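A.B. asks: with the input below, show me the fold.
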Amino acid sequence: MVDRFRLVPASYVYLLRPGSRGDEVLLQLRRDTGYMDDHWAAAAAGHVEQDETAYDAARREAAEEIGVEVGSLGFLTAMQRTRHADPIDERIDFFFACREWDGEPRIVEPAKCAGLGWFALEGLPDLVVPYERFVLQRLGTTLESYTTYGF
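C.D. replies: As a prediction, this is how the structure comes out:
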């Protein structure tokens, strides 16, 4: 019998609001996670759990990480990605945009998040998780429903 690798699913939520230079996105500054620390990333993201849809995971992560209840989630893309040739590193990520939420975004997990910030999509910070920058730079333009990164 052939061993099969597993894709690890995760959901990402980009809160978006209008700004003076176009849309702004809320990002978190990662810290002490062991992965991409000191990089900006989606304010809410995490693994999809067993018996949970990607939409449900996005809603749960937004509540757990930034203390908001998201409204309508707009599906952006599903990204299959890898960092290395080793298939254990393959992931499937589901990206969502949200323009309506209840509550004020705040840091709920200070051990993993050094800060929250609103950034114009046209003025992202230098250190953004690379595959997330790929998505953010294509919002509203050339983002396809299925993308790949790292292959």
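
A.B. asks: contacts and neighbour counts: CA atoms only from here.
C.D. replies: OK.

A.B. asks: for the longest strand along the chain, buried residues please.
C.D. replies: For the chain, the longest strand by residue count, based on DSSP state E, is strand 8-19. By 16 or more other C-alpha atoms under 10 Å, the buried positions in strand 8-19 come out as 8-17.

A.B. asks: mind putting those into JSON lines with distance to G71?
C.D. replies: Formatted as JSON lines, the buried residues of strand 8-19 follow (distance: C-alpha to C-alpha, whole Å):
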{"residue": "V8", "distance to G71": "26"}
{"residue": "P9", "distance to G71": "22"}
{"residue": "A10", "distance to G71": "19"}
{"residue": "S11", "distance to G71": "15"}
{"residue": "Y12", "distance to G71": "14"}
{"residue": "V13", "distance to G71": "11"}
{"residue": "Y14", "distance to G71": "12"}
{"residue": "L15", "distance to G71": "10"}
{"residue": "L16", "distance to G71": "12"}
{"residue": "R17", "distance to G71": "13"}
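
A.B. asks: to check against the first, give me the structure of this:
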Amino acid sequence: MTVSDDPRGTAAPPVSQGGRARLNVLGVHLYLEQDGKVLLGLRHPDCAFAGMTHHFLAGHCEQESAVACLVREAEEEAGIAVDPAGVELVHVVHVVDRPGGQPRMQFVFRARQWTGTPQVREPDRCLSWGWWPVDALPDRIVPYTRAAIDGIRAGRLYTEMGW
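C.D. replies: This is a model prediction of the structure:
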């Protein structure tokens, strides 16, 4: 169907993938804010991604919904209990880290209520948790984490990076 064939005029024209179709990895990220500060973890220097940089509490979806993944990861990584009913999507970053790299959809959810004090529960992945003022983030931060925080503060829901 082309745009002219659609009576609503909303169908997108077909796009050729040229045999380059790649599945996107789905990541979920927890945005916790308290007294104008956001929770970030310092990644272990030997971890597979972004060693010695600050990042959201995050994980990849397995055979579960994005919110179920978020709740699971919060408990596993930091001992935080998040009520899924109090979670809202606040930003999406569609990112490719390098030309030809694996595309990733990074969903950032805000939890308005949680229980527990962040603690390092996966020391091979995270060295520490800390609360950072949203207007004074650490210099060494995952670029799409900074982009998501900036987007949230500006009221934008979506950011593309690396395309």
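
A.B. asks: of the buried residues of strand 8-19 of the first structure, closest to L127 of the first structure?
C.D. replies: Within the buried residues of strand 8-19 of the first structure, the smallest distance to L127 of the first structure is 16.7 Å, found for Y14 (C-alpha to C-alpha).

A.B. asks: does the closest one touch E100 like I think?
C.D. replies: No: look at Y14 of the first structure against E100 with C-alpha atoms under 8 Å: they stay out of range, at 11.0 Å.

A.B. asks: check the secondary structure at the alignment partner in the second structure of R60 of the first structure for me.
C.D. replies: Counting by TM-score structural alignment, R60 of the first structure lines up with R72 in the second structure. Classification of R72 of the second structure using DSSP: H, G, I helix; E, B strand; the rest coil returns helix.

A.B. asks: number of residues surrounding R72 of the second structure?
C.D. replies: 18 (other C-alpha atoms under 10 Å).

A.B. asks: measure it to A136 of the second structure for me?
C.D. replies: Remark: distance between R72 of the second structure and A136 of the second structure (C-alpha to C-alpha, to the nearest Å) = 29 Å.

A.B. asks: one step back: so how far is the longest strand of the first structure from its chain's centroid?
C.D. replies: Computed by C-alpha atoms, centre = their mean, to the nearest Å, the chain-centroid distance of strand 8-19 of the first structure equals 5 Å.

A.B. asks: past it, which element shows up next along the chain?
C.D. replies: Downstream of strand 8-19 of the first structure, the next assigned helix or strand under DSSP states H and E is strand 22-30.

A.B. asks: buried stuff in that next one?
C.D. replies: So, applying 16+ other C-alpha under 10 Å, buried residues of strand 22-30 of the first structure: 24-30.

A.B. asks: what's it in contact with?
C.D. replies: 14-18, 36-44, 112-122 (C-alpha atoms under 8 Å, 6 or more residues apart in numbering).

A.B. asks: related to what we said a few turns ago, which strands or helices does the longest strand of the first structure pack on?
C.D. replies: When contacts are defined as 3 or more C-alpha pairs under 8 Å, 6 or more residues apart in numbering; DSSP states H and E, strand 8-19 of the first structure packs onto strand 22-30, strand 40-42, strand 44-47, helix 54-66, strand 91-98.
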